[in-house]
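**Q** Attaching a predicted model along with its sequence, questions to come.
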Amino acid sequence: MPVLRSGPVRSVRRLLTAGILLAVLCLPGLLPARAAAAPARGSAYMGMGVLAHDGRGGAPRATAAAQTEGVDVSGYQGSVAWATLWSSGVRWAYTKASEGTYYTNPSFTQQYNGSYGVGMIRGAYHFATPDTAGGAAQADYFVDHGGGWSRDGRTLPGALDIEWNPYGDACYGKSASAMTGWIADFLGRYKARTGRDAVIYTATSWWSQCTGNYSGFASANPLWIARYAADPGTLPGGWGYCTMWQYTSSGPTVGDHDRYNGALDRVQALANG
């Protein structure tokens, strides 16, 4: 009577075991979740990290103080219906001009000139990436690609969008002192190039985490705070009030809507310097 060899039996058992394990692992919900793909460089926009890090806290509270509605846009929106926004009461707008020293908004001309064309007061902003180039270099890139200022009464000073890093470490791998140094370099070069102090757009929680709640810019640079809640909340170090407030990412026509802390003549005053 023939004797079965153990080798083939073990091989069959291994195959059966492997097949069972594979079948189990392939059941829905049992495979580990695939990590979300990192966003492409250049795709960042104002408030990109606000919902993820600060969340949403309700609709803005009614106030008797005069406020002027605005919007901010980037390449994400493409061609913007400026006439529709004007009809809805929007009177000022900021357009993303650049990011780092490697990206310019392909829709910048339509957005920047389009808002101006319907009568809005307009400005440009730069999305900072402090881990890719120095502050002065990025300020030069911004000014050279649409971020300048003109004394025409309808152009706002450029804005520095400094917030969570959408591509990696929240603080771009910098210590608080290194981050404030980077910001100072950007602001100094921007003023040297344009004669204006740039607006700083940020969120209080990011500012506290990544600059140590530094208060040294408040005396010269207007604050544009990001907070999707009933009010602007606690402000970063040094600022007693915010000049602008980004209060939602889900507004009409374009998502990002803002309020200027004052009537239209105050927006004009900032434009005039």
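**A** Yep, that arrived. Numbering: from 1, shown residues only.

**Q** Going by C-alpha atoms from here, please, whenever you check contacts or count neighbours.
**A** Noted.

**Q** Quick check: buried residues in stretch 218-237?
**A** For stretch 218-237, burial by neighbour count (16 or more other C-alpha atoms under 10 Å) applies to 218, 221-229, 231-232, 235-237.

**Q** Go through those and name the one nearest residue 171.
**A** Residue 171 has its nearest neighbour among these in residue 236, at 15.9 Å by C-alpha to C-alpha.

**Q** contacting residues for that closest one?
**A** Contacts here follow C-alpha atoms under 8 Å, 6 or more residues apart in numbering; on that basis residue 236 touches 203-204, 207-208, 213-215.

**Q** Make a PyMOL selection of the buried ones in those.
**A** Entered in PyMOL, the line below selects the buried ones among the contacts of residue 236, by 16+ other C-alpha under 10 Å:
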select buried, resi 203+204+207+213+214
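
**Q** Now for the buried residues of stretch 218-237: which two are most distant?
**A** Put simply, by C-alpha to C-alpha the two of those set farthest apart are 221 and 229, 23.5 Å from each other.

**Q** Tell me if I am right that residue 124 is in a helix.
**A** No: secondary structure assignment places residue 124 outside any helix; it is strand (DSSP: H, G, I helix; E, B strand; the rest coil).

**Q** quick one: which of the contacts of residue 236 is nearest residue 123?
**A** Among the contacts of residue 236, residue 203 lies closest to residue 123 (C-alpha to C-alpha), at 19.7 Å.

**Q** Let me see the contact set for the closest one.
**A** Going by C-alpha under 8 Å, 6+ apart, the list of residues near residue 203 reads 50, 163, 225-227, 236.

**Q** Quick check: the gap between it and residue 213.
**A** In this structure, residue 203 and residue 213 are 11 Å apart, going by C-alpha to C-alpha, to the nearest Å.

**Q** do residue 188 as well
**A** In this structure, residue 188 and residue 213 are 20 Å apart, going by C-alpha to C-alpha.

**Q** Check residue 267 too.
**A** Here the distance between residue 267 and residue 213 works out to 27 Å (C-alpha to C-alpha).

**Q** what's the answer for residue 171, then?
**A** In this view, residue 171 and residue 213 are 13 Å apart by C-alpha to C-alpha.

**Q** Closest to residue 63 out of the buried residues of stretch 218-237?
**A** Within the buried residues of stretch 218-237, proximity to residue 63 (C-alpha to C-alpha) peaks at residue 231, which comes in at 9.8 Å.

**Q** hang on, that closest one packs against residue 58?
**A** No: contact between residue 231 and residue 58 fails when scored by C-alpha atoms under 8 Å: they sit 9.1 Å apart.

**Q** The residue sitting nearest the centre point of the chain - nearest residue in space that isn't next to it in sequence?
**A** For the chain, the residue sitting closest to the mean C-alpha position, by C-alpha atoms, centre = their mean, is residue 46 at 2.5 Å. Distances taken as C-alpha to C-alpha, 6 or more residues apart in numbering put residue 161 closest to residue 46, at 6.5 Å, once the chain neighbours are dropped.

**Q** take a look at this one as well, against the first:
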Amino acid sequence: MPVHRSGTARRGHAVRNHSAAAGILLAVLALILALPGTASAAQTPARGTAWLGMGVAAHDGVHTGGVSPMVTQTEGVDTSSHNGNVAWSTLWSSGVKWAYVKATEGTYYTSPNFAQQYNGSYNVGMIRGSYHFATPDTTSGAAQANYFIAHGGGWSKDGKTLPGALDIEWNPYGAACYGKTAAGMVSWIKDFTNTYKAATGRDPVIYTATSWWTQCTGNSASFGSINPLWIARYATAVGTLPAGWGVQTIWQYTSSGPTVGDHSHFNGDLSRVQALANG
């Protein structure tokens, strides 16, 4: 005669009920998160984790482009803490001759991998510089320029150091334009660039995307005759540049996120990279 294990049956019944309830709850949560304007904490990255092009990739998608134009181009890369310790000799052997390394973000973050990346690229023969990821919603442009300079963003005329670069793009932590009006954003950028120039004697490179620049600065033409442009455009052509710039100095034509695969063309041969380094 079969024995009815009543305790086991009740436990199995309870597990099935619990599983069904959990499934319903997860389905409801998925519907809520799918609603427009709804975001979870997990969707917002931690402060300090942004890299050059992170906002561009999120907005435009991760693509590979970069059909070389008639002018000779010199290959370069950008790196951040996501890349860890970079194998610079391998990149050098592949034809990469210059690099930009993330030094700082806001006034609250310095890259723990900066020294290995900045010095390592230099040691294999590359011309290198550092960049600052701007967060205009946290502190002033002047404060961030000074922080950048104090933590690896300076410049020296040694023939192998590029002027610092200001990475100004979509905000990965919140509102695309960091809560600023177009006039307010232009003022913030001027505060940064003027402070950097006064301290180092060099006009910083501005890294941006045309669509962000149009959205968040009102397509300001205030910087085109002063600051070298590093344009992000993941396509087979550079496309329309922001107002004021007739030509880009650097074109970031591909992004693969947090890997050493964010390649750029410098618009000219190696002598032009050296010319920018020398000022």
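**A** That came in fine, so what should we check first? This one's a predicted model, so the numbers in the text were calculated from it and none came from an experiment.

**Q** Would you pull the TM-score for this pair?
**A** Scored against TM-score structural alignment, normalised by the length of the first structure, the superposed chains reach a TM-score of 0.88; 254 aligned residues with a C-alpha RMSD of 2.0 Å.

**Q** Quote the end-to-end distance of stretch 117-126 of the first structure.
**A** As for stretch 117-126 of the first structure, its first-to-last residue distance stands at 22 Å under the measure C-alpha to C-alpha.

**Q** swap that for stretch 23-43 of the second structure, please
**A** 22 Å.

**Q** ok, now stretch 195-214 of the second structure?
**A** When the termini of stretch 195-214 of the second structure are compared using C-alpha to C-alpha, they are 24 Å apart.

**Q** against the first structure, where does that stretch fall?
**A** For stretch 195-214 of the second structure, the aligned range in the first structure is residues 189-208, judged by TM-score structural alignment.

**Q** Where does the alignment partner in the first structure of residue 117 of the second structure sit, in terms of helix or strand?
**A** Taking TM-score structural alignment for the superposition, residue 117 of the second structure sits opposite residue 111 in the first structure. Under DSSP states H and E, the secondary-structure element containing residue 111 of the first structure is helix 108-117.

**Q** what's the average distance of that helix to the second structure?
**A** Helix 108-117 of the first structure, aligned to the second structure and superposed, deviates on average by 0.2 Å (mean C-alpha distance after the TM-score superposition for the first structure).

**Q** In three-state terms, how would the corresponding residue of the first structure for residue 51 of the second structure be classified?
**A** Under the alignment (TM-score structural alignment), residue 51 of the second structure pairs with residue 45 of the first structure. When states are read from three-state DSSP, the local structure at residue 45 of the first structure comes out as coil.

**Q** ditto for residue 148 of the second structure
**A** Here residue 148 of the second structure is helix, with the state taken from three-state DSSP.

**Q** so stretch 133-153 of the first structure matches what in the second structure?
**A** Taking TM-score structural alignment as the measure, the second structure aligns residues 139-159 with stretch 133-153 of the first structure.

**Q** Need the residues that contact stretch 69-80 of the second structure.
**A** Here stretch 69-80 of the second structure makes contact (C-alpha under 8 Å, 6+ apart) with 51-52, 95-103, 111, 113-114, 117, 258-270, 273.

**Q** now do stretch 248-260 of the second structure
**A** 51, 53-54, 57, 62-66, 77-80, 82-83, 86, 228-236, 238, 241, 261-267.

**Q** mind listing which of those are in strands?
**A** Judged by DSSP state E, strands contain the following of the contacts of stretch 248-260 of the second structure: 77-79, 229-232, 263-267.

**Q** could those be laid out in CSV, adding distance to residue 131 of the second structure?
**A** As requested, those are exported to CSV (distance: C-alpha to C-alpha, whole Å):
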residue, distance to residue 131 of the second structure
77, 12
78, 9
79, 9
229, 13
230, 11
231, 14
232, 14
263, 15
264, 14
265, 17
266, 16
267, 19
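
**Q** ok, residue 42 of the second structure - how many residues close by?
**A** Other residues near residue 42 of the second structure come to 7 when the count uses other C-alpha atoms under 10 Å.

**Q** Pretty sure it sits in a strand.
**A** No: under three-state DSSP, residue 42 of the second structure sits outside any strand and is assigned helix.

**Q** mind checking the SS state of residue 7 of the second structure?
**A** Three states are possible here, and by three-state DSSP the one that applies to residue 7 of the second structure is helix.

**Q** Distance check, it against residue 13 of the second structure.
**A** 10 Å.

**Q** more neighbours, these two?
**A** With neighbours defined as other C-alpha under 10 Å, residue 7 of the second structure and residue 13 compare such that residue 13 has more, 12 against 9.

**Q** Name the helix or strand for the more buried one, please.
**A** Using DSSP H and E, the element containing residue 13 of the second structure is helix 6-34.

**Q** and the match of stretch 133-153 of the first structure, how far from the chain's centre?
**A** Going by C-alpha atoms, centre = their mean, to the nearest Å, the spacing between the C-alpha centre of stretch 139-159 of the second structure and its chain's C-alpha centre is 17 Å.

**Q** Buried ones in that stretch, by neighbour count?
**A** Using 16+ other C-alpha under 10 Å as the test for burial, stretch 139-159 of the second structure gives 140-142, 144-149, 151-155.

**Q** wait, what's in contact with residue 105 of the first structure?
**A** 74-75, 96-98.

**Q** Out of those residues, which is nearest to residue 25 of the first structure?
**A** Of all the contacts of residue 105 of the first structure, the one with the least separation from residue 25 of the first structure (C-alpha to C-alpha) is residue 75, at 41.2 Å.

**Q** The second structure: which residue goes with the closest one?
**A** The equivalent of residue 75 of the first structure in the second structure is residue 81 (alignment by TM-score structural alignment).

**Q** Its match is in contact with residue 114, isn't it?
**A** Yes: under the criterion of C-alpha under 8 Å, residue 81 of the second structure lies in contact with residue 114, with a separation of 7.3 Å.

**Q** what's the overlap in contacts for these two?
**A** Joint contacts of residue 81 of the second structure and residue 114 (C-alpha under 8 Å, 6+ apart) are residue 102.

**Q** for whatever helix or strand residue 193 of the second structure lives in, which positions count as buried?
**A** Taking DSSP H and E as the criterion, the element that holds residue 193 of the second structure is helix 182-200. Applying a neighbour-count criterion of 16+ other C-alpha under 10 Å, one finds 182, 185-196, 200 buried in helix 182-200 of the second structure.
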